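>>> pasting the sequence and the predicted model now:
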Amino acid sequence: MAKITYVEFNGTEHTVDVKPGMTVMEGARDNGIPGIEADCGGACACSTCHVYVPADWSAKIPSMEPMEEDMLDFAYEVKPDQSRLSCQIKVTDDLDGLKVNLPERQI
């Protein structure tokens, strides 16, 4: 299990255990984390699971595929070096302690 912390825009933190093999989005959805809507269910067909990944974690998560990059064009307040779609981040034991920040809203 990896402990992932989701930080709402207002600063409220939610730390949950997420099984390896799941995505960061599935961990949020399955634990009722507010701020991750996941309208497409993880198909990388929307931007409603947008999160900000701190720079010190970017080397530990998979590189962004072109499809994810295209979908981020529709996300709210994209930060080029931090924005990711949480449905595209597979959880591994190496992500234990990951903290992601949520945007003010999802679109």
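The structure has been received and is ready for your questions.
>>> only C-alpha atoms from now on, for both contacts and neighbour counts.
Noted.
>>> pull out the buried residues from stretch 17-30.
18-20, 23-29 (16 or more other CA atoms under 10 Å).
>>> so what touches that stretch?
1-4, 6, 16, 34, 36-38, 42, 49, 85-93 (CA atoms under 8 Å, 6 or more residues apart in numbering).
>>> please redo it, this time with the cut-off set to 10 Å
Applying CA atoms under 10 Å, 6 or more residues apart in numbering, the contact partners of stretch 17-30 are 1-6, 14-16, 31-38, 41-42, 48-51, 85-98, 100.
>>> just stretch 68-77 next, same as before
Contacts with stretch 68-77, where a contact means CA under 10 Å, 6+ apart, come from 43-51, 66, 78-80, 83-88, 103-107.
>>> for D39, give me its contacts.
D39 touches 45-49, 107, counting by CA under 10 Å, 6+ apart.
>>> can I assume it sits in a strand?
No: read with DSSP: H, G, I helix; E, B strand; the rest coil, D39 is coil and lies in no strand.
>>> quick one: it and L95, what's the gap?
24 Å (CA to CA, to the nearest Å).
>>> how about the strands in this structure?
Listed from the start of the chain, the chain has strands (DSSP state E) covering 2-7, 13-18, 50-52, 83-85, 99-101.
>>> and here's the other structure:
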Amino acid sequence: MPQVHWIMSNGDRVSDDVNDGTNLMDAAQMNGIPGVAGECGGCLSCATCHVYVDEAWLAACPPMDEVENAMLDIVIAPRQSGSRLSCQLVASAALDGIVLHVPD
């Protein structure tokens, strides 16, 4: 099982093993991560699951599609180079150990 690490804006850290194939928005919600609302349920229509992928993990993530890229233009927290919608990131061996920073 891949391990995911969420780092809150106050520095608190939550880590958990996540089943392969689980999107990281669902994993965040299962772990009670504040700030990852996922109001649309992962349908790529609300941008409330915005996270910052740690720079060391950007290359391991799958490329974003045009819809995710457009949705990132409406996020509340400032968009950064590591901005992704966590509903579009899926736990896998390639992302084992990924670090996600949760915007304030």
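Sure thing, it's come through. Just so you know, these numbers come straight off a predicted model, no measurement behind them.
>>> report the TM-score for the pair.
The TM-score (TM-score structural alignment, normalised by the length of the second structure) is 0.94; 103 aligned residues with a CA RMSD of 0.9 Å.
>>> ok so, going back, let's have the buried residues of stretch 17-30 of the first structure in a markdown table, adding distance to M71 of the first structure.
As requested, the buried residues of stretch 17-30 of the first structure are exported to a markdown table (distance: CA to CA, whole Å):
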| residue | distance to M71 of the first structure |
| --- | --- |
| V18 | 24 |
| K19 | 25 |
| P20 | 24 |
| T23 | 17 |
| V24 | 17 |
| M25 | 15 |
| E26 | 18 |
| G27 | 20 |
| A28 | 19 |
| R29 | 19 |
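>>> show me the two of the residues you listed that sit farthest apart.
Spatial extent of the buried residues of stretch 17-30 of the first structure (CA to CA) is set by the pair P20 and R29 at 15.1 Å.
>>> residues contacting the residue nearest to the spatial centre of the second structure?
Centroid check for the second structure by CA atoms, centre = their mean gives S86 as the closest residue, at 2.9 Å. Listed by CA under 10 Å, 6+ apart, the contact set of S86 of the second structure reads 23-28, 36, 38, 42, 44, 47-53, 100.
>>> out of those residues, name the ones that lie in helices.
Secondary structure from DSSP state H places 24-28 of the contacts of S86 of the second structure in helices.
>>> isn't C46 of the second structure up against L85?
Yes: the criterion here is CA atoms under 10 Å, and C46 of the second structure meets it with L85 at 9.5 Å.
>>> overlap in contacts of those two?
Contacts common to C46 of the second structure and L85, judged by CA under 10 Å, 6+ apart, are 38, 71-72, 75.
>>> closest to W57 of the second structure among the residues you listed?
L72 (18.3 Å).
>>> just give the number of residues close to the closest one.
When counting by other CA atoms under 10 Å, one arrives at 21 neighbours for L72 of the second structure.
>>> any idea how far it lies from A37 of the second structure?
L72 of the second structure is 15 Å from A37 of the second structure, by CA to CA.
>>> cool, and G82 of the second structure?
19 Å.
>>> more crowded one of these two?
Set G82 of the second structure next to A37 and count neighbours by other CA under 10 Å: A37 wins out with 19 against 15.
>>> ok, now which ones touch that one?
A37 of the second structure touches 25-26, 28-29, 46-50, counting by CA under 10 Å, 6+ apart.
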